[in-house]
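K.L.:
Any chance you could fold what I've pasted below:
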Amino acid sequence: MFACPATDDFFRARIDQMIDLRHPLAVLASRMPWQEIEAAVAHRFVRKAHEGEAMPDLDLFGEKPQRKVLASKAGRPRVPLRVMISLLYLKHAFNESDEGVVQRWADTPRWQFFSG
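P.N.:
Next up, the predicted model:
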């Protein structure tokens, strides 16, 4: 009846079917050179090792042996670079705070479409 033809599920409609694709933000999303922007800023978001001087841990009984620090695999996976770039753009364009842009992004399908 009203189901999405791609999924045959009423509750899994695609975002591009929910919004007006003539909206300026949707048009901008299709015209942005996302691959070139990502390539230009990717080096800024690379995980870097912190450089510094290793100091021995001292306590009441003398030095503790240094343990080798390994990169942790625990935690949340990284957010895609396009989402990070688009959130920075939306924050600047709509004069939002960090928390405000994330809250508004969660509530606005146009912003989600813009972010990919």
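K.L.:
Every contact and neighbour count from this point should use C-alpha atoms.
P.N.:
Fine.
K.L.:
Tell me, how many residues neighbour V83?
P.N.:
Using other Cα atoms under 10 Å, V83 has 14 other residues around it.
K.L.:
Assign a three-state SS to E36, would you?
P.N.:
helix (DSSP: H, G, I helix; E, B strand; the rest coil).
K.L.:
what number of residues lie near it?
P.N.:
10.
K.L.:
any idea how far it lies from F114?
P.N.:
Distance of E36 to F114, computed by Cα to Cα, to the nearest Å: 16 Å.
K.L.:
Could you also give me the structure for this second sequence? I'd like to compare it with the first:
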Amino acid sequence: MKPKSRAPEQDDLLRPRLTAMIDMRHELVRLEALIDWAFFEREWAGFFPSHTGRPATSPRIVAGLLYLQPAYGLSDEAVVARWVENPYYQHFCGETFFQHRPPIDPSSLTRWRGRIGEEGVEWLLTKTIEAGREAGVIRERSAEAVIVDTTVMEKAIAHPTDARLYEKARLRLVKLAREAELALRQSYARLAPRLAGQVGRYVWNGMQN
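P.N.:
Got it, this is the predicted structure:
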């Protein structure tokens, strides 16, 4: 079922507004004021053509969460949990007063991604870029090219060497012989690891010379 429109909330003497709790100069506060949220309320509502069933979560909240998630490197569960304790996240997603309960089940974000598809994600990116241009933090020249970091970082990966392959083959042959109940004169269980260590030192010394 299509999401219901969110009516403006009235002042509550017992609950201070989020705008009274946060720094209005914060980056999320400034970005929130620049993004055209009505676009998502209007366009994403079309992904729910049915008029029956439980109303879907507000596209305003979902769009905000889908932006916050990659921006801060959070999982579905983490971004929802962080939302409950972060007034800036809540303000960014359109809340007026601080909320103590999650606005959505984390699994619902997966269903929303399936609904909006690549087109919906592109809309979110487009509106964010437009907001950046309006704020003057993104220049036209910056949007003309994409810089991809192809740096290769070294990792502690054990690459196969002849010595390791020989040792692996020896272990396999010994195991097969035992399964076949074949008597071996020698399994080299003690000698092979020592020889492998010597081979490794020879290789290392050769690389240093």
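K.L.:
ok, now which ones touch W204 of the second structure?
P.N.:
With contact set as Cα atoms under 8 Å, 6 or more residues apart in numbering, W204 of the second structure has no partners.
K.L.:
how close does the longest helix seen in the first structure sit to the second structure?
P.N.:
If you go by DSSP state H, the first structure has its longest helix at helix 81-93. Aligned to the second structure and superposed, helix 81-93 of the first structure gives a mean residue distance of 0.6 Å (mean Cα distance after the TM-score superposition for the first structure).
K.L.:
For that helix, list every residue counted as buried.
P.N.:
By neighbour count on 16 or more other Cα atoms under 10 Å, the buried set for helix 81-93 of the first structure is 81-82, 85-87, 90-91.
K.L.:
Helix or strand next in line after that helix, which one?
P.N.:
Next helix or strand after helix 81-93 of the first structure toward the C-terminus (DSSP states H and E): helix 98-107.
K.L.:
Which residue in the first structure occupies the aligned position of Q90 of the second structure?
P.N.:
Correspondence of Q90 of the second structure to the first structure, assessed by TM-score structural alignment: Q112.
K.L.:
Identify the residue spatially nearest to its match, adjacent ones excluded.
P.N.:
The shortest distance from Q112 of the first structure to any non-neighbouring residue, by Cα to Cα, 6 or more residues apart in numbering, is to W105 (6.2 Å).
K.L.:
I'd guessed that neighbour sits against F114; true?
P.N.:
No - taking contacts as Cα atoms under 8 Å, W105 of the first structure lies outside contact range of F114: 9.8 Å.
K.L.:
What is the helix or strand containing the match of Q90 of the second structure packed up against?
P.N.:
Element membership for Q112 of the first structure (DSSP H and E) is helix 109-114. For helix 109-114 of the first structure, the packing partners by 3 or more Cα pairs under 8 Å, 6 or more residues apart in numbering; DSSP states H and E come out as helix 15-18, helix 24-31, helix 98-107.
K.L.:
Including distance to D8 of the first structure, could these go into JSON lines?
P.N.:
Below are those laid out as JSON lines (distance: least, Cα to Cα, whole Å):
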{"stretch": "helix 15-18", "distance to D8 of the first structure": "14"}
{"stretch": "helix 24-31", "distance to D8 of the first structure": "25"}
{"stretch": "helix 98-107", "distance to D8 of the first structure": "24"}
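K.L.:
Output these in a markdown table; the columns should cover mean neighbour count and distance to D57 of the first structure.
P.N.:
As requested, these are arranged in a markdown table below (neighbours: other Cα atoms under 10 Å; distance: least, Cα to Cα, whole Å):
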| stretch | mean neighbour count | distance to D57 of the first structure |
| --- | --- | --- |
| helix 15-18 | 12 | 53 |
| helix 24-31 | 14 | 51 |
| helix 98-107 | 14 | 37 |
